[in-house]
Every structure is written in C-alpha cells, then in structure tokens.
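Student: I'll drop the sequence and a predicted model, then ask my questions.
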Amino acid sequence: MAILVTGAAGFIGHHVARALLARGEEVIGLDDLNPYYPPQLKRDRLAALAQAPGADRFHFVEADIADHEAVDAAVAGRPVDRIIHLAAQAGVRYSIENPRAYARSNLVGHLNLLELARRLEVGHLVYASSSSVYGGNDALPFSVDDAVARPVSLYAATKGGGELMSESYSHLYRLPMTGLRFFTVYGPWGRPDMAVWLFTDAILAGRPIRVFNGGDMRRDFTYVDDVVAGVLAALDRPPPDDGAPKPGGSRAPHSLYNIGNSRSEQLLTLIALIEAASGREAVRVFEPMQPGDVKDTFADITATTRDLGWSPTTSLERGVATFVPWFRARHGL
C-alpha cells in the first residue's frame, strides 16, 4: 500500500516524502510545479529526492489537484491507503493579487482530495491547514478550540474553508482526518517568499530588507524537521470514530492540531540571528503593516503533545544557524 503525498515538490512535501521513504514507505508524489515561485527550485527538490535512500519507492506524477480527472489518474492502478495532502496555493499577500488561484487550489483542489479519500476509503487523510485561520484573534497562545470566524486574508479564509469541508466529509462518511495548523515553517529547501529566505538573501547580497509594522511583529517560527515529525506523528495516529469530542470540537473522526514551536519570537530577533549567522548587518527599511498580515502568532501545542506525543526540539537560534549555511551552499556564496 502506498501513501499519496500532494505538494511533493513543495517545501514541506519534499521533506515529508524523504522521511516516509527513509522509514520504508511506498510514496506517490503529486505536484503541478506551478510558477508561484521559480519551478526550478521544485525540480531541484525532486532531483534531491531521486538521490535519497529509498528513492526507488518514490513515484512522481505531475498533476494539478484542481483537475479531478488528473488526480484520479495519478493513483489509478496503485493501491493507496493513506493521504498526506500538503498541496495548496500559499502566501497571504499573493491572495490579494490573485484570489482566484486560492479558490481553485485550496477549495476545489481540497474537495478533489476529499472525494478521492472517500472513493478509496483511505485509512487516514492528513491535510495542511495554517495558523492564518486564527485571523484577528487577540488571545495568545492560539488554541485549536479558539473560534476562527474572523480571517483577515482570503488565504486564511480558504484554509478555514478546507477545515470545514473536511469536517463535513468526516461526519458524512466517517473518514478519519487530521488537520494540521502549521506556524511559519522555515528551513533548508524553503520557500523564497518567506521571511527567513527573503532576509537571508537580501542580507548576504547587501540589499535592504523590508521590515513591516516597524518590526513590532512576533511569529512562532517552526523548523521543518519538527514539522515533518509532527506530520508523521499525526499520520500514525488517526482519530477514532468513538463519538467523543476531538481537538477542534468535532465528534466525527476529525482532529485539528497546532504544529508550532510554541515560542513567539520578535521579528527583530530573527533578523539579528540571520545577521549573526551571515556575518553581515542588515539594512532595514521600516514599512507599515501589510494588508492581510497579523501582528502576532503563538501556538498552544498542549493537545498536540498530549495526543500525538509530539513537541518541537529545534530552537530558532539552531534553525537559523542551519539554514544560512545551506542557503550559502545552494547559491554558491
């Protein structure tokens, strides 16, 4: 039996697929290699997977999750018993520029994966949600039992919509599902639109960095290895269909968990750590808060640790000290 990993050429998907191969799993990877950021980075991730231990058990299919026929064809003739659904249109700010891309991928695409899971009667569907669903919530840290009815970006609204669709399918068809709300993931093979990458690139090149809200922002930065460990811990523990309330409030076999470092770090702290790892000082350009952004994020991982036996192990200091040398090596700096 195989595990289907959508978004396998993406940042988190690449690392999850590698970890699954390392523990002996058969993996079908699906990705459309879209140009939201340079597709060459995605091809390079796939090339690295092709050299990873267990690569002979990795089968890649280029397909768009919004195309239900392509999704069905990707698994035709291959027995799939679990799905890790990580593919999505990412990015808060881009959702203001190109909102239809988010409806297509995060709503239609998510529905297609739910339909596939229903048809195949998979044993467990683990899917990526986002800390963005907490939107305008003021109480910190964010708990999976908090109300999430005030999204401040379309991206957040579509990720929250994915959670609601998953709840309906789990209720109707008793499909075990787990949604994971990721908090600001960073690390090697990361996304070029994320702060850690953007700041490192600019600082090493001597370009100014844009610091929003005068630097008065905090994020729960989560290292990718910890995220992968959380995904696998969730995969191995499908929620029972026992009628008891799950994290997030469902009485269907559908749980929600925060995957975060459980530390809310000042943005200026991140910049200082990148400066130290780079050996260069940043040129800061302070700008107002951007539309769709939130000031603070902070994950309450009590339920995650209790139910999944998971907790993060990588500090921001150690994570940045690992990422910056990787970035230098990749770019020949």
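Tutor: Alright, I've got the coordinates.
Student: use CA for all of it now, contacts and neighbours both
Tutor: Fine.
Student: Let's verify Gly161: helix, strand, or coil?
Tutor: Secondary structure assignment for Gly161 (DSSP: H, G, I helix; E, B strand; the rest coil): helix.
Student: How about the one 5 residues further on?
Tutor: At Ser166 the chain is in helix, as set by three-state DSSP.
Student: and it, what is it in contact with?
Tutor: Counting by Cα atoms under 8 Å, 6 or more residues apart in numbering, Ser166 touches Leu114, Met177, His254.
Student: Which of the residues you listed sits closest to Val92?
Tutor: Closest to Val92 out of those is Leu114 (23.7 Å), distances taken as Cα to Cα.
Student: Could you double-check that the closest one lies in contact with Ser170?
Tutor: No. If you go by Cα atoms under 8 Å, Leu114 and Ser170 don't touch, sitting 9.2 Å apart.
Student: circling back: give me the subset of the contacts of Ser166 lying in helices.
Tutor: Leu114 (DSSP state H).
Student: want to throw the contacts of Ser166 into CSV with distance to Arg93?
Tutor: Listed next are the contacts of Ser166 as CSV, based on distance: Cα to Cα, whole Å:
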residue, distance to Arg93
Leu114, 27
Met177, 29
His254, 29
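Student: With respect to Ser153, which of the contacts of Ser166 is nearest?
Tutor: Of all those, Ser153 sits closest to Leu114, with 23.6 Å by Cα to Cα.
Student: take the one below as the second:
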Amino acid sequence: MRYLVTGVAGFIGSAVAQRLCSMGHEVVGIDNFNSYYDVRLKQARVQRIAHPALLVLDCDLVDQKAIARLFLAHRFDRVIHLAAQAGVRYSLDNPMTYADSNLTGHLTILEGCRRHQIEHLVYASSSSVYGLNRKLPLSTADRVDHPVSLYAATKKANELMAHTYSHLYGIPTTGLRFFTVYGPWGRPDMALFKFTEAMLAGQPIDIYNQGDMLRDFTYIDDIVEGVVRIQDVIPAAQPDWQVETGTPATSSAPYRIYNLGHGQPVKLMDFITALENALGREAVKNYMPMQPGDVYATYAETEDLFDVIGFRPQVSVEAGVQRFVDWYLDYYGQTMQGKVAAH
C-alpha cells in the first residue's frame, strides 16, 4: 500500500516510515524540518532509512494548497499523522506555534482524508490529555476534560476534530495516546537526552517535583510495533453506541482511541538510576518543584489495545536506556566516549 507519514523526520515518524518500507509498502514522508531542535538530527534520521520505497518531501502542514496537491498527486491508501509541535514547556512561551501545527495542521490532514477516501487515518494523541485525572491507571474510558498545558489541549482538540470527521464523512480514525516515548534517535528536549548530555558534561540534572514522579516509559520499538499493528485494525461504525452508556474511546462513528504505553509505570529516580548504570557514573542532582504543565504520574491502561493487536511492549527500562546510551555515544562520536572513559 501507499502511506503518507507526516513528521517523517521526527523521532517516531522516522522509525514508523523505516518499518513500513521494510514491510514492502510505499511511503511518502513529509516534514517541515523546523528549528525547534537540531535540524541535523532530523536530517540524519531520514538519511538512515535510505530506502527506495521512501519519498521525503519538505512540506508544512499549514500550507493547505501544498497538502491538497500532495493528496491529489499520490493517492494514498492510508495516513499515519505524527507531525506536531511537541513539548509541554515550550507551549508556555510559544502558544501560537501549537495552534498552527497541531490545530490547523491536523485539519488539513483531515480534509485530505475526506476528499480522497482514505481507508484509515491513524494519528498521534498524547497521554498529556489526561491532565488533572488522578485515577490510575489512566483509561480511555475516562473523560479528559481538564488539560494542564496548551499542548495537551491541542491533542484533545485533535481527537474531537477526528471524531467530527468520522461522524460527518465516515472516515475511520484511530488516535493513539503515546506515553513517554524514549530510545535511540530521540528528541533533544526530552528528559533522557538532556540528562545524558548534562551527565557527560559533568553538569547537574534538573529533577522536578523533588524526584517524586511516575512515568510510563515506552521504548520506541514497542511504539512502532503498536502503530504498525493498529493501522490494520480499521474502526467500524457502531450504530447502537450512545453517549450516555458508551465509552468515550469509541462512537457510533468509525472512531477509536487507544493508550499506547508500556503499562508499567516507573519511578523517575529508578529511571535515572538506569541511566547512571548505563553511563557508569552518578548524576549530580538538582531537585526542583513541579513545573507548570507537568503531571505527577502517567500509567496507561492498555488492555483494550493489546486485545486487538496481540502485542505487549517487550523492552525494559534498563535495556532501553542502555540502547539509548549506546546510540548517543556512537552518534556524537569518539570524543564523547573519551569523556566517559576519563571518568
């Protein structure tokens, strides 16, 4: 089949595109290669795929005419929409960027799917939509009406927009609420990347909420496996579903929401210990209060997803962190390895 993968130069998008190509599919990947973080890392992610079935285009989701031409030219069978402006803290200072990428961009993709009878749209939501919810594990059966960051609000809006298009036009849509994805080729603004960089430089790491936090860390390969499997599970309309008695994760329309996480929350301090073991050095810790937009715990209830895809995440935090460190040292070269050896 022919896929559109948005955010193809991103952490998850590049890994999904690589997997689809290896399975024999054609992939058109788009990205705007913005400067939110090092563009060279984005370019390197794309270059590592190096597959004849992948066509990469520099294209911005907010360019409605360009996206319309894209759909018209390539006649996609399915769309995996992973492009977004990521990051909770960045949204505090740059709110309009999130409106452009995450709202207008999502709408242009929905419009493309509507006009070209796409058989399945899979898109990235986020565990951040749970906001002030405190009942654990976090379940798609629960309402998510109280986000605590603009990023989270845009992701909730994406789910609502997808439902509208599923209802009005019969487009099958599946939203995946990703839980704390980590691993090789990750984003430099994420904790694991920042901790590793600081520790190798002998600098302290900032630990929020005095280290008292839980995260459902999910390794990138497990995320990709979930994405690739769920795109074959196309939602069907459920005419008997009702708002009053049905779960918010489904609908009378061909619409579905799933959590995609490991399902085993890890204490932040245990995650840091795994990194210390992988690097062979102890972190200098700078304990700080909870930051605006953060939540205390993420813990995914995942049984509904695992029931339909027949897969559970396989990679432990210890193994995943070690793989990240091995990649980081290799990617940033022998100079960095020398710094570690010196300590």
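Tutor: Yes, it's here. Worth saying up front: this structure is predicted, and the values here are computed from it rather than measured.
Student: can you tell me which residue in the first structure aligns to Asn102 of the second structure?
Tutor: Aligned counterpart of Asn102 of the second structure in the first structure: Asn106 (TM-score structural alignment).
Student: Look at that match and say how many residues are nearby.
Tutor: Counted with other Cα atoms under 10 Å, residues neighbouring Asn106 of the first structure total 25.
Student: ok, the residue nearest to it when sequence neighbours are not counted to Thr322 of the first structure distance?
Tutor: Using Cα to Cα, 6 or more residues apart in numbering and skipping the chain neighbours, the partner closest in space to Asn106 of the first structure is Ala88 (5.4 Å). Taking Cα to Cα, to the nearest Å as the measure, Ala88 of the first structure falls 26 Å from Thr322 of the first structure.
Student: And these two? Which one has more around it.
Tutor: Taking other Cα under 10 Å, Ala88 of the first structure and Thr322 do not tie; Ala88 has more neighbours (26 against 15).
Student: so how far is Gly162 of the first structure from that one?
Tutor: For Ala88 of the first structure, the distance to Gly162 of the first structure (Cα to Cα) stands at 10 Å.
Student: tell me, what's touching these two both at once?
Tutor: Common contacts of Ala88 of the first structure and Gly162 (Cα under 8 Å, 6+ apart): Asn106.
Student: Under the alignment, what does Ser127 of the second structure map to in the first structure?
Tutor: Counting by TM-score structural alignment, Ser127 of the second structure corresponds to Ser131 in the first structure.
Student: Over to Tyr36 of the second structure?
Tutor: Under TM-score structural alignment, Tyr36 of the second structure pairs with Tyr36 in the first structure.
Student: Looking at the alignment, what corresponds to the residue nearest to Asn106 of the first structure in the second structure?
Tutor: Under the alignment (TM-score structural alignment), Ala88 of the first structure maps onto Ala84 of the second structure.
Student: helix/strand/coil for the match of Tyr36 of the second structure?
Tutor: State at Tyr36 of the first structure, reduced to three classes by three-state DSSP: coil.
Student: Report how many residues lie close to it.
Tutor: For Tyr36 of the first structure, using other Cα under 10 Å, the count is 13.
Student: Same check on Arg134 of the second structure?
Tutor: Residues within reach of Arg134 of the second structure, counting by other Cα under 10 Å, total 12.
Student: ranges for the strands of the stretch 1-150 of the first structure?
Tutor: Per DSSP state E, counting those that start in this stretch, the stretch 1-150 of the first structure carries strands over the ranges 2-6, 26-31, 58-62, 80-85, 124-130.
Student: returning to that earlier point: looking at the contacts of Ser166 of the first structure, which one is closest to Thr6 of the first structure?
Tutor: Leu114 (12.4 Å).
Student: give the contact list for the closest one.
Tutor: Residues near Leu114 of the first structure by Cα under 8 Å, 6+ apart: Ser166, Tyr169.
Student: For it, give its distance to Ile12 of the first structure.
Tutor: Between Leu114 of the first structure and Ile12 of the first structure the distance is 20 Å, computed by Cα to Cα.
Student: now Arg218 of the first structure
Tutor: Arg218 of the first structure is 22 Å from Ile12 of the first structure, by Cα to Cα.
Student: ok, those two, which is more surrounded?
Tutor: Higher neighbour count among Arg218 of the first structure and Ile12: Ile12, with 25 against 19, using other Cα under 10 Å.
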